[in-house]
Every structure is written in C-alpha cells, then in structure tokens.
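1. give me a 3D structure for the following:
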Amino acid sequence: MTKFTDLKLHTKVLKAIADVGYETPTPIQAGAIPPALEGRDVLGIAQTGTGKTASFTLPMITLLNRGRARARMPRSLVLAPTRELAAQVAENFDLYAKYTKLTKALLIGGVSFKEQDALIDRGVDVLIATPGRLLDHFERGKLILSDVKVMVVDEADRMLDMGFIPDIERIFQMTPFTRQTLFFSATMAPEIERITNTFLSNPERIEVARQATTSETITQAVYELPSAGRDTSKKKRDFLRQLIDLEGEKVTNGIIFCNRKVDVDIVAKSLKKYKHDAEPIHGDLDQSYRTRTLEGFRNGEIRFLVASDVAARGLDIPNVSHVFNFDVPSHAEDYVHRIGRTGRAGRSGSAMMISTPKDDKLLAAIESLIESTIPRGDTGLVKPSEAKPEKAEAKEDKPTKSRSRSRSKSKEAKEEAPAETKDAAPETEQDAKPAPKREEKRDDKPREEKRTRGGRGRGRNEDRGPKVVGLGDHMPDFIAQSFEERRTD
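-> Take a look at the predicted model:
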C-alpha cells in the first residue's frame, strides 16, 4: 500500500502531514501527486470528498519551496468557484506549509480591497482566489500574472454551473504558456472537456471513480409527499421536522439543502421556532456571517446548517451525519455533490430527500445519472394535526352550507308570500324591461347624430338618404344625387 513517504514530497511537507495524523493517501492523491511533482499537467476526475484539495496543495508546496515571489507577481494561482471553497484551500495551505516560509493571499469578495492589495504588494507564493475578485484586482492594475508557474482550477464543473467559464478562459490567456496546470472536476461536461483540450498539454488523467457516482457508505432515501397546493411548502417543513425527530440522536449534525435562497431563510426560521439549532447560509449573506456560521457548524456549536448550493461543493466539513434535501435539486449532478457532504473518508452517513409530484422528472434524472433507484421512505410520518387537510376542507364547506340555507329560506319565503305579492310579480318583470330599451336608445344615438348633423339641412338629407360624408350642407342637389347613384351601382 502506498504511503505519503513514498511520494517524494518535501520533508517539511511530510512532517506537517504526520502532525495531522495522515499516513496513507486517498486514490486521487496517490494518482495525482507523482505526475504533479514531475511538472506534468494533471486532469483529476473524482467525486467530492475524496481529498482533491490535498492532491494539488501538497505538490505545490514541494515545487514552490525554492524561490521567492516578487511584488504583485504571484508564483502560483488557485481558482475556486466560491468564497467558502477558496477559504478552505487557504486553510489547507496553512496546515501543510506551516514548516515552510511560503506566503499566500486569499482574494474573495466581501473583504476590503485595501487589505488584499497590501498582501499582493509584498509578494505571495500562492494566490487563492475566486475568478471575479481576481479579475477585479487585475483590471485595477494591482496584479501581474506573467510569473505564474503553477495554475490550479478546482471544482471546474461548479465553475461551469456558475457561469465562470468565460472568466476562466480569460485568466488562462493572462498566464504564461509554459505554466503547469492542475485541473480537477467531479464530472466531465462537454464544455469542461473542451477547455482541458485547449489549455492542458498532454495531461495525466486520473479518474478515481465513475463520473457522478454516490458513495456506498451513504444510506439514501426519498420521501414522496402528495401535493397540497399552497400548503405544500409548509407540509414539507412539517415532514422535515418529523424526520429529524424520528432520527433522534442519530442526527449529530446535518446540512439541509434548498434550491432557493428565500427557502433557506424560511426553513431556518421554522426550525428555530420549533427549538432546533439551525442557521442559514447562502450567497446573499454577509461574508463575515457566513464565515462565523461555517466555523460554528464545524465546531459543533450549530447543529443544522440550512444552505443553498453554495455549500454543496468541495467544503470539507467532517463528521456530517445527515444530509436533508428539502428540495429535489434542479441539476442531477448537484444531488451527488450535496449528499457527498456526508459519508466522507469512509464514514457512514444518511441522505434523505423530500419530493412532490412536480419533482418526478428531476427525480428520474437523478436516478438515471447515478444508475440506481433511490429507496422510497415511509411518508406516513405526517400527523393529521400537522397536515391539516381536513380543516382546509371544512373551511371550504362552510360557504356551501350557508348558501344552501339561504336558498331554503328564500324558498320558504316564496311559499309563505301572500297572494298580492304573487300578483305583483308580472309588474316587476315589466318594470325591468325599460333598462334594455334605454340601452337600445343609446345604441341608436350615434346613428341619429350622423343623420341630423348640420341641423338646417335635416329634411333634405332625410329625403335623399344618408348624407354624403365630407361635403358641406349647402352643396347643390345634383352633386349629392350623382354620388348616390354611383354608390348604389
């Protein structure tokens, strides 16, 4: 069995790895580190949670241990799709480079430009950034990428989903042609394959697992709830809480994924209302709050993390016991990455998903992608008091009863009415007739106005028929007569 000591890493890197307690590399690490140390381009395809971050961090530290960075000219570049993933890469770098003198800078949104500029001006060996913030610094003239020797693209398929591919291509063109490229992705979409063919030179391809596969250590289940109209979302929240209560102490912590940011906030508030320790995290929240929330979840201070897909890719949050998909993901690949937050590093985990009839096509796409059928769970957990379908029907029945009572009362009133009232009925019908007569007069008015326009020539025009439009009232009779004859023909 291969060990880290067999991979020709720098002694200072091996010492840091020993401090962490790792001895045996994961398959992606064992496959990617040797060619990376040889200076070759690497194309790594592996599912989330397999240790891809260390696959490029460890050889980078070894390769960059010699040399010194110049101001505004980083020696290596790591691109990550989200702030959280970029921050995680920075943490891994600090962990494994603690016995070296290498420096780093983290360029992400939500942080002051001034602080980041100060780091870049001093010169950094490793620059870790999101594409948008990196281009902001470059366009401001604060960054020069002509000295980049190693470039890493992490979670490339997520970059594609977030629309970063044009930015990635632009950044590739700003770096030297002689750079070494380490490219990692969980799936290989056609667009991703096009980029690798364009910017990678004879890469070493390491594919650890079949594309878009789920870990065998994860127990999966989907709960198909019937539609409840406008109350469907509330019914799903009720069912989610019952799932959590049913699992009991098995749920040491969990991540709850929603498709929309607004649902993230609603679900988090609902869980808090029912005394569950939960916090939301999505792209619209302040970066300092997102950092504190993730740190609290890692430390066990927060039990449930309600998240959008910003937390679905690449985040190394160990010992997550459960993943709850409150919504069926819109993209089948996201299901693999979501449930990959649990069952990491050979641990067991549980992934539960709630679906409704409108999600049938999405569910079928997921099962087609992973080439297996997700077991169906028991949906009889919803208590009648919480589902409340009977109360809603009772409310709808009330107006029907009142209408039937009013009809019966009106029938009784008609039967008990005196003879005079019955005799007066035809008169009321006759009284109702003038209304349509008035409408007929209104309909006829424009025609009378057309015929009587002009006033003084009224009699002559009525004798000869409709007045010719466009001619005056005092025209000779023979002219009007000639027009009428032509028109009748």
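2. C-alpha only now, for contacts and for neighbours.
-> OK.
3. how about the strands of the stretch 251-400 of the chain, start to end?
-> Ranges of strands in the stretch 251-400 of the chain, per DSSP state E, counting those that start in this stretch, are 254-257, 278-281, 304-307, 322-325, 349-355.
4. relative to Tyr223, which of these is closest?
-> strand 349-355 (4.9 Å; Cα to Cα).
5. the closest one - contacts with which helices or strands?
-> strand 218-224, strand 322-325 (3 or more Cα pairs under 8 Å, 6 or more residues apart in numbering; DSSP states H and E).
6. out of those, nearest to Lys401?
-> Once the helices and strands packed on strand 349-355 are compared by Cα to Cα, strand 218-224 is nearest, at 34.7 Å.
7. could you point out which element follows that closest one?
-> The helix or strand immediately downstream of strand 218-224 is helix 232-247, counting by DSSP states H and E.
8. starting at the chain centroid, how far to that next one?
-> 21 Å (Cα atoms, centre = their mean, to the nearest Å).
9. which other helices and strands contact it?
-> helix 261-273, helix 384-387.
10. out of those, indicate the one that is most buried.
-> With neighbours taken as mean count of other Cα atoms under 10 Å, the helices and strands packed on helix 232-247 reach their highest mean count in helix 261-273, at a mean of 18.
11. could you count how many residues lie near Glu224?
-> 17 (other Cα atoms under 10 Å).
12. same check, this time on Ile218
-> Quick note: Ile218 (other Cα under 10 Å) scores 21 neighbours.
13. just give the closest residue to it, not the sequence neighbours.
-> Nearest non-adjacent residue to Ile218, counting by Cα to Cα, 6 or more residues apart in numbering: Gly349, 4.7 Å away.
14. list the contacts of that neighbour.
-> Residues in contact with Gly349 (Cα atoms under 8 Å, 6 or more residues apart in numbering) are 217-219, 320-322, 342-343.
15. just put those residues in JSON lines and tack on distance to Thr488.
-> Output for these, formatted as JSON lines (distance: Cα to Cα, whole Å):
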{"residue": "Thr217", "distance to Thr488": "93"}
{"residue": "Ile218", "distance to Thr488": "90"}
{"residue": "Thr219", "distance to Thr488": "89"}
{"residue": "Val320", "distance to Thr488": "92"}
{"residue": "Ser321", "distance to Thr488": "92"}
{"residue": "His322", "distance to Thr488": "89"}
{"residue": "Thr342", "distance to Thr488": "90"}
{"residue": "Gly343", "distance to Thr488": "92"}
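16. of those residues, which is the most crowded?
-> Thr342 (29 neighbours).
17. pretty sure that one is touching Val323, no?
-> Yes - between Thr342 and Val323 there is a contact under Cα atoms under 8 Å: 6.5 Å.
18. for the comparison step, fold the sequence that follows:
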Amino acid sequence: MTTFADLGLDPKVLSAISDAGYNEPTPIQAGAIPPALEGRDVLGIAQTGTGKTAGFVLPMITLLGRGRARARMPRSLVLAPTRELAAQVAENFDTYAKKTKLSKALLIGGVSFKEQDALIDKGVDVLIATPGRLLDHFERGKLLLTGVQIMVVDEADRMLDMGFIPDIERIFQLTPFTRQTLFFSATMAPEIERVTNTFLSAPAKVEVARRATTAESIEQGVVEYTASRKDRQASEKRALLRALIDREGEGLKNAIVFCNRKTEVDVVAKSLKKHGYDAAPIHGDLDQSQRTRTLEAFRNGELRLLIASDVAARGLDIPAVSHVLNYDVPSHAEDYVHRIGRTGRAGRQGKALTICVPHDTKWLGAIEALVEKEIPRVESPLKAPPERERPRRGGGKEKTAGEKRTAPDTSIAAAPEPAPKEKGGRGKRGGKGRDEPVVGMGDHVPAFLTRSFKPKSETTEEPADG
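-> Sure thing, here's the model as predicted:
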C-alpha cells in the first residue's frame, strides 16, 4: 500500500497532509507526484473528483522549497478556467503550504487590480490565475513571466470549451522553454493533444481512468418528459424539477441543479424560492463577492440547492454533494461527465438525475455514446397531463345518436300566426316558406320582426279595418 511518505515529498508538506486527515494518495496523485518531483513534464488524464489538484500542488510546494521570489516575477504559475476553480487551488495551496514560507497571489476577475498589483510587487512564489486576467496584468506591464520555473494547466478541456486555448498558447510562449509543465485534463480532445505535443517535452503520461468515464459510485437516471403543450413546457418542466426534489425527500441533503443558460439559472432559482425551496443561483454574470458567498453557504451546508451554469461544473471540490440534477441536458457530451462528477466524490455514493424533453434527445444520445452505456430511464413523478376536451364551435354539446336538435323556447307563442302561403308564393325554399317565427332572440323580440312580409296577391282579401 502506497502512502504519501513513499512519494518523496517534503516533511513539512507531509505534516500538513496529515493535519488535513489524508493518509493514502489517490491513483492520479500516486502516478503524477513522483515524475513531477523528478522535474519531468506530466500529462495527467483522470475524471473529475479524483484529486488532480493535490496531484500538482504537493510536488510544486516541495520543488519551490528552496529559493526566493523576486518582484513581479512569480516562480510558478497555475492556470485555471474559472474564478471558482482558481480560488479552490489557492485554498489547497494554503492548506498544504501552511508550514512553509511560500507566498501566493490569486489573479481573477471581480477583484481590484490595485490589490493584486500590490501582491505581485512584493514577489510571489505561486501565481494562480485565470488566463484573461493574467494577460491583462501582463499587458499593463505589471507582470513578468520570464522567471516561471513550473507551469500548471488545470482542466485543459474546459479551457478548450471556453475558448481559452489561444490565450494558453500565448502564455506558453511568454514563459521560458526550460520550464517544467504539468498538464491536467479529464478528456483529451484533438486540439488539447496538439497543444501538449507542441509545448510538453517527453511528458510522463498518467491516465487513471478511461477517457470520459463516470464514477461507479454515482447512480444515474433520465426522466423523459413531454409537455402537454409547447407553450407550457417551461412551467411544466419546473414543476417536474420540484416533484423530483420532493420524491428524493430526505435523501437529497443538497444538490447542484445545472442549467445550460445563465438566464435559465436565474429563472429556475427564482421559481424554486417562490415555492419555498432553499435555492440560490451561481453563474458568470454575478458579482464575484456574491458568487463566493453563495458557494461558501452551499459548501457549509447553509444552502440546500445550488442552481448553476457550467461555470460550476469543473473542479469544484464540495465533497458531500448528495445529488446532481440536470435541469437541461448539456449540449456537449463531455459536460455531462463533469456535471455529475460533483457527486459521488471521495468514495461517497451519489445520484444524478437528468430531465430530457423531446428536443434534447439527440444530446442524450451523444452522452450515452461517449460514456458507452445506456443511462437508465426513470419514471416521472408527474402524471401525464389529461388531454383537454375540445369545445364544439358555437359552444353547444355534441348530439348523441338518435337525439334531435330542438329549438330553444323563445316565448313567442303570442305572436300572430302567419297567413298560409299560396302555391308559387315568393320565398319558397325546400317546401317551407320564410314565414316561420324567428327564434333565438330572447323574450323581447319586437312583434313586427315575427310577422310575414309578402307581396299582395289578387286573391288575398284586404283586412276589414284597412
């Protein structure tokens, strides 16, 4: 059995690991740490939730134990695709480097440039950043990358999805070619492979799981649902989400609900709160301080439902998430793997449920092709809406067989009887004259409307009163 002590880490790092309550490394840590300590480039491929972050933070702290940082010239660089993931790497660094004198700076959006510049000016050993903010500082002349000894790219496939690969390539070119590179990803798309072939030198490849696999500890299910009418799909889908939450009951201690669009995140969160559920949104358009507060509340158990866009799908280490609910089927199959990887972490059991409407069927098929298995179908907690009876035109009810339509009582019995029509009389139609009483106008029909008006006939006698 391998322990952290067998990997050659600094004693101060081992002490911090012990304080954190860890004894045995995960497979990705056991595979990546030894070659990293030898100074080799590392290409790590592992599904989310397997401990990749510690796999590069621990050897980095050990390697940086000697030496001092110079102003505006960080000694190591960690690139992360999102603010949340960058902040999580910073927390890991604080945990494992607490018994050393190494310093760090976090460069992310939503924080003032002035505070970040002050940290960089002092000199930092580890610079943790998102690509866009890092290049902002560099272009303002506040940062030099010529002193970088170790460069880490975390969640590289997410970088690809978010369009950061050109930025990553530029940052690689700004760092010394003698640097050591640690490159981690959950999947290996062709574009990612091209970057690794270009910028990594004879890397030690550590692959601890089949590409794009889902953990066996996660129970998966799909609820296929067709709305009663197209214009009711959104409201009925939100009702289905609430019914799923209710059906899980106390087993759903907390859950991340994923939506494809930021606007949908806000709508779903507002709807759940309106119906009395403990929910809050998190996505890229929110203020960084609000995102941090929401994430901390969820991590500390003060918030039950976190409604998120894919900004929260990658790398967030919240160990005790009991459920992941995909309100939308992700349009990129790889995102499904990362989303449901938020549950079932560190050997715990988890559950992932996905709502699939007819429009999403093609995306669900792509997911099943990627993970190479069919996701079980789960019965909907909502009964199919009854078909609405179509009213007949005119509001009348349909006649049963043999039933004759009867004219309504118009209360015009007192109206004068029309004079009998003679042969060849005008207005003759189908054997009936036009002199029948007009019906359907209620009790107040003027008498003259019910009388017959016909041409004067020679055989017809004039009334006695003229």
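19. re the thing from before, so which of the strands of the stretch 251-400 of structure 1 is the most surrounded?
-> When these are compared using mean count of other Cα under 10 Å, strand 254-257 is most buried, at a mean of 28.
20. how many neighbours does the residue mapped onto Thr198 of structure 1 from structure 2 have?
-> Aligned counterpart of Thr198 of structure 1 in structure 2: Thr198 (TM-score structural alignment). Neighbourhood size, Thr198 of structure 2 [other Cα under 10 Å]: 11.
21. elements contacting the helix or strand harbouring Thr198 of structure 2?
-> For Thr198 of structure 2, the host element (DSSP H and E) is helix 190-199. For helix 190-199 of structure 2, the elements it packs on are helix 156-161, judged by 3+ Cα pairs under 8 Å, 6+ apart.
22. same thing but at 10 Å, please
-> Packing contacts for helix 190-199 of structure 2, counted by 3 or more Cα pairs under 10 Å, 6 or more residues apart in numbering; DSSP states H and E, involve helix 156-161, helix 165-174, strand 180-185.
23. can you give the contact residues for the helix or strand that that helix is followed by?
-> Per DSSP H and E, the first helix or strand lying C-terminal to helix 190-199 of structure 2 is strand 204-207. For strand 204-207 of structure 2, the surrounding residues in contact (Cα atoms under 10 Å, 6 or more residues apart in numbering) are 27-32, 34-36, 40-47, 182-186.
24. can you tell me which of those are in helices?
-> With DSSP state H as the criterion, helices contain 27-32, 34-36 from among the contacts of strand 204-207 of structure 2.
25. show me what contacts the closest residue in space to Ile245 of structure 2 that isn't next to it in sequence?
-> Closest residue in space to Ile245 of structure 2, ignoring its immediate chain neighbours: Leu252 at 7.2 Å, by Cα to Cα, 6+ apart. Leu252 of structure 2 makes contacts with 244-246, 304-305, 321-324, 350-351, as judged by Cα under 10 Å, 6+ apart.
26. for those residues, which one is nearest Ile150 of structure 2?
-> So of the contacts of Leu252 of structure 2, ranked by how close each gets to Ile150 of structure 2 (Cα to Cα), first place is Val321, at 32.8 Å.
27. wait, the closest one touches Gln349, no?
-> Yes - counting by Cα atoms under 10 Å, Gln349 is a contact partner of Val321 of structure 2 at 9.3 Å.
28. joint contacts of those two?
-> Thr343.
29. in structure 2, what residues pair with stretch 464-481 of structure 1?
-> Stretch 464-481 of structure 1 lines up with nothing in structure 2 when matched by TM-score structural alignment.
30. ends of that stretch, how far apart?
-> 8 Å (Cα to Cα, to the nearest Å).
31. so Ser235 of structure 2 is in contact with Ser271, correct?
-> Yes - in terms of Cα under 10 Å, Ser235 of structure 2 counts as a neighbour of Ser271; the distance is 9.3 Å.
32. hey, what's in contact with both of the two?
-> With Cα under 10 Å, 6+ apart, Ser235 of structure 2 and Ser271 have no common neighbours.
33. that older thread, in the helix holding Thr198 of structure 2, what's buried?
-> Under the neighbour-count criterion of 16 or more other Cα atoms under 10 Å, helix 190-199 of structure 2 has 192, 195-196, 199 buried.
34. mean per-residue distance, it to structure 1?
-> Following the fit onto structure 1, the mean deviation recorded for helix 190-199 of structure 2 is 0.1 Å by mean Cα distance after the TM-score superposition for structure 1.
35. before we move on, the earlier item: select, out of the helices and strands packed on helix 190-199 of structure 2, the one closest to Asp121 of structure 2.
-> Nearest of those (Cα to Cα): helix 165-174, 18.9 Å.
36. got the angle for the closest one vs strand 180-185?
-> Counting by axes from the mean of the first three to the mean of the last three Cα atoms, to 10 degrees, helix 165-174 of structure 2 lies at 170 degrees to strand 180-185.
37. what range in structure 1 matches helix 165-174 of structure 2?
-> So in structure 1, the equivalent range for helix 165-174 of structure 2 is 165-174, judged by TM-score structural alignment.
38. what's that stretch in contact with?
-> For stretch 165-174 of structure 1, using Cα under 10 Å, 6+ apart, the contacting residues are 79, 131-132, 134-135, 138, 144-146, 148, 151, 153, 156-160, 179, 181, 191-192, 195, 198-199.
39. likewise stretch 367-381 of structure 2?
-> 210-214, 219-225, 239-247, 329-337, 353-355, 361, 363-366.
40. that one: end-to-end distance?
-> This stretch, stretch 367-381 of structure 2, spans 23 Å end to end (Cα to Cα).
41. list only buried entries from the contacts of stretch 165-174 of structure 1.
-> 79, 131, 134-135, 144-145, 148, 151, 153, 156-160, 179, 181, 192, 195, 199.
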